[in-house]
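What shape does this take:
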Amino acid sequence: MKPQNDINSVAKKVLLQEAEAIQGVAAAISETQDFAQCVETILSLRGRVVVTGVGKSAHIAAKIVATLNSTGTPALFMHAADAIHGDLGMIQPEDFVVAISKSGDTPEIKVLVPLLRRKGVLLAALVCNASSYLATQADYVLHAPVEREACPHNLAPTTSTTAALALGDALAVCLLEARQFSSADFARLHPGGTLGKKLYLKVGDLSRQNEKPKVTLEAPLKEIILEISGKRLGATAVLDPDDDTLLGIITDGDLRRMLTNFARLDDVRARDIMTPRPVTVDLDDFAVEALTRMQQRNITQLIVTEQGSFSGFIHLHDLLREGLV
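This next block holds a predicted model:
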């Protein structure tokens, strides 16, 4: 086995070579209008984007399809080899086909292209070789120039697949921005898992499950302690007795600090130990925003408000339970 330094050197070389290839792809975009025209055509499309390829290019095609679907562009994956054995039937006249091939001259692609032409669909070629059969037959050429693979034998698809994947990501993001696809749109397509929760879970979804500890300005120490311990959120809100306006917060930490600041505890009232103008979060804010505010201030609970009025509490444990931390 090679020494550690040699392994790191090889890894660094691969990454730098692939990064350089992506820079070349970025430069190639400005050489023609094909990329921009391809985006505009897809935006006006009545059908779907069908992405195809064979070998490693098929894997890249499948990933690009997943990215397009998740960012608002309906897409289908079609393996180039399966297409000529029946899967070609999934393509409709309103669809747009993106064929991925490093050489642009693979046998499956050469068989597939005339069949696509008969169906009358628009075709974009995502290729390394802009002079290839596929490129010359396509309506648009998405050029991903790659001089050599990161493989030392220049055989295993590495740099070329990275370049194709990056160009596919660029296509998806351009479409996303052109459609003004928002985080709310993204959330509707990603309701599962932690990512989905970050995009749709609101503070109110969690705070409504909690108790609502509250005391008035003149509440004595015993009442404060019972409210905090009984409601088990580590804090209580302090409200104006006349109109329930939020005036402050008392936490477990405030109680501990009180012991060193007051000689006579019988006379302590809520107004003496509360923190005025507490940090709050709105009922309709995303739960992840509550987490951000807690982390910024190194606290474990926030008062929740609804249209400026006290509504309850959200605790760090609520966010932990939902897997947001």
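
going forward, measure contacts between C-alpha atoms and count neighbours the same way
Will do.

element containing Ser311?
strand 309-315 (DSSP states H and E).

Report the buried residues of that strand.
By neighbour count on 16 or more other Cα atoms under 10 Å, the buried set for strand 309-315 is 310-315.

Just the strands from this structure, written as ranges.
49-53, 75-79, 96-101, 122-127, 140-143, 214-216, 235-239, 246-251, 275-276, 280-282, 301-306, 309-315 (DSSP state E).

Would you format those strands as CSV with distance to Thr159 included?
Shown next, in CSV, are the strands of the chain (distance: least, Cα to Cα, whole Å):
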stretch, distance to Thr159
strand 49-53, 16
strand 75-79, 21
strand 96-101, 13
strand 122-127, 13
strand 140-143, 14
strand 214-216, 61
strand 235-239, 56
strand 246-251, 56
strand 275-276, 58
strand 280-282, 47
strand 301-306, 48
strand 309-315, 47
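
what about the longest helix in the protein?
The longest helix of the chain (DSSP state H) is helix 4-29.

Enumerate the positions of that helix that are buried.
Under the neighbour-count criterion of 16+ other Cα under 10 Å, helix 4-29 has 14, 17-18, 21-22, 24-26, 29 buried.

Looking at the residues you listed, which one is closest to Pro114?
Ile29 (26.5 Å; Cα to Cα).

Just to check, the closest one is in contact with Phe35?
Yes: the criterion here is Cα atoms under 8 Å, and Ile29 meets it with Phe35 at 6.4 Å.

I have a second one here; can you model it like the first so I can compare?
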Amino acid sequence: MLKTTILSAPKRNYVNLDYARHMPKDYVDRMKRHVPTKVYDNRFGAPPVHRWAVPPDDYKPLLKDFNDGSRILQAKRIWEMEAFHERLERERDHKSALLSVKFFRKRRRLVPQMSAEHWTIFPGDQVEVMIGPDRGKKGVVSHVIKEENAVFVEGLHKKLVETVPEEVMKTYELPQTAMFFEQPLFVHKGEVKLIDPNDNESCFAKWMLNEDKTEYVRVSTRTGYQIPLPQAAKRTYEYSSPDNYIEVVGKDTPADVALLSTYEPKLSTFEEEIEQEMGLAKRGTKDEKNLERPKTFWY
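You can find the predicted model right below:
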């Protein structure tokens, strides 16, 4: 009864709508340096010991200084060059601390990452900037970084950044070049809000069950109007739209076959099921081919 209730419950599909959903998870973990370099296992019942390139619970904020004297907290996707170089430096410091008497100080996250229940902004959403010179302007979210509670809006909240260091340009006697880059807007600080399609005004949103109680939808907390998910939020590494995905014959299991319920519960253990399917004699019986299992002793 409980199993039937759980299987029939509406799925929280919005939990899987991550910024890195279109990237392979093993690639993202490698870029984060969160893959263990060595695992010490078989420790006589004790849990295995992992040696990490960078401890998974280590967190170092990425701060950037600008020519105007400002220092802004950055949010970068882990495969971007700046963030990747920062992780390589942390890996170098961690290895150096292991080989010497220095102490590696782990950094802790001051502001926790927002849970999937409270995250309601995705790529392609219409939002309004609430701070800075672009306050009150509306734009489209280009990408989000859930780990930093940050979103980026196309063409808004920009900062002029030098593309090449000033010393290098002076060496070759070239004029300094700079470009505008979008800066992160942090959702937990209220720096950006969703646009309610009912009246085209800013609002907060939450996840609620629809009228049929079949799926969760985004609803404006101010008007109660449903805010549909943009198509860009469903983009993955393999396809831009689930409807346009082309199955690879011989490698992909067809959807109609994968959705078939083929499991038949039985009141037997896994070993007993194998014995029944392959016609093996039951363990524990005395015959010429299958003797009793010997006793096992632990010291």
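
Give me the TM-score for this pair.
TM-score of the superposed chains, computed with TM-score structural alignment, normalised by the length of the second structure, equals 0.20; 108 aligned residues with a Cα RMSD of 6.7 Å.

how close does Gly230 of the first structure sit to Lys222 of the first structure?
Note on Gly230 of the first structure: its distance to Lys222 of the first structure, by Cα to Cα, to the nearest Å, is 12 Å.

on contacts alone, who are the packing partners of the helix or strand where Ala83 of the second structure lies?
Assessed by DSSP H and E, Ala83 of the second structure sits inside helix 81-99. When contacts are defined as 3 or more Cα pairs under 8 Å, 6 or more residues apart in numbering; DSSP states H and E, helix 81-99 of the second structure sits against helix 25-32.

and the helix it packs on with helix 81-99, angle?
Using axes from the mean of the first three to the mean of the last three Cα atoms, to 10 degrees, the inter-axis angle of helix 25-32 of the second structure relative to helix 81-99 is 70 degrees.

Going by neighbour count, list what's buried in helix 25-32 of the second structure.
Within helix 25-32 of the second structure, the residues that qualify as buried by neighbour count (16+ other Cα under 10 Å) are 28, 31-32.

Would you reformat these as JSON lines and include distance to Leu99 of the second structure?
What follows is those, written out as JSON lines (distance: Cα to Cα, whole Å):
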{"residue": "Val28", "distance to Leu99 of the second structure": "27"}
{"residue": "Met31", "distance to Leu99 of the second structure": "23"}
{"residue": "Lys32", "distance to Leu99 of the second structure": "22"}
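
related to what we said a few turns ago, what do Ile29 and Phe35 of the first structure both touch?
Leu142 (Cα atoms under 8 Å, 6 or more residues apart in numbering).

So what's the residue count around Leu209 of the second structure?
Neighbourhood size, Leu209 of the second structure [other Cα atoms under 10 Å]: 14.

I'd say it and Val219 touch.
No: taking contacts as Cα under 8 Å, Leu209 of the second structure lies outside contact range of Val219: 9.3 Å.

okay, and the common contacts of the two?
Taking Cα under 8 Å, 6+ apart as the criterion, Leu209 of the second structure and Val219 do not both touch any residue.

Would you verify that Glu277 of the second structure is located in a strand?
No: Glu277 of the second structure is assigned helix when assessed by DSSP: H, G, I helix; E, B strand; the rest coil, not a strand.

and the next element down the chain from the host helix or strand of Val151 of the second structure?
Counting by DSSP H and E, the element that carries Val151 of the second structure is strand 150-153. The helix or strand immediately downstream of strand 150-153 of the second structure is strand 158-162, counting by DSSP H and E.

Flag every buried residue along that following strand.
Lys158.

before we move on, what SS does Thr37 of the second structure have?
Using three-state DSSP, the secondary structure recorded for Thr37 of the second structure is strand.

Let me know whether it touches Val49 as I believe.
No: using Cα under 8 Å, Thr37 of the second structure is not in contact with Val49, being 11.0 Å away.

Setting the sequence-adjacent residues aside, check what's closest to Leu68 of the first structure.
Ala172 (5.4 Å; Cα to Cα, 6 or more residues apart in numbering).

Compute the number of surrounding residues for that neighbour.
Neighbour count for Ala172 of the first structure, taken as other Cα under 10 Å: 23.

Among the buried residues of strand 309-315 of the first structure, find me the one that's closest to Arg117 of the first structure.
Closest approach between these and Arg117 of the first structure, by Cα to Cα: Ile314, at 59.1 Å.

gap between the closest residue in space to that closest one that isn't next to it in sequence and Leu316 of the first structure?
Of all residues not flanking Ile314 of the first structure in the chain, Ser207 sits nearest, at 5.0 Å (Cα to Cα, 6+ apart). For Ser207 of the first structure, the distance to Leu316 of the first structure equals 11 Å [Cα to Cα].

Pick out whichever of these two has more residues nearby.
Ser207 (21 against 18).

thinking again about what came up before, check which helices and strands the strand holding Ser311 of the first structure sits against.
Against strand 309-315 of the first structure (3+ Cα pairs under 8 Å, 6+ apart) you get helix 203-207, strand 301-306.

Just say which of these is most tucked in.
Stretch with highest mean neighbour count among these: strand 301-306 (a mean of 22; mean count of other Cα atoms under 10 Å).

So which elements touch that one?
So strand 301-306 of the first structure, by 3+ Cα pairs under 8 Å, 6+ apart, packs with strand 280-282, helix 287-297, strand 309-315.

and if we set it to 7 Å?
Packing partners of strand 301-306 of the first structure (3 or more Cα pairs under 7 Å, 6 or more residues apart in numbering; DSSP states H and E): strand 280-282, strand 309-315.

between it and helix 287-297, what angle do the directions make?
Angle, strand 301-306 of the first structure to helix 287-297, by the same axes, to 10 degrees: 140 degrees.
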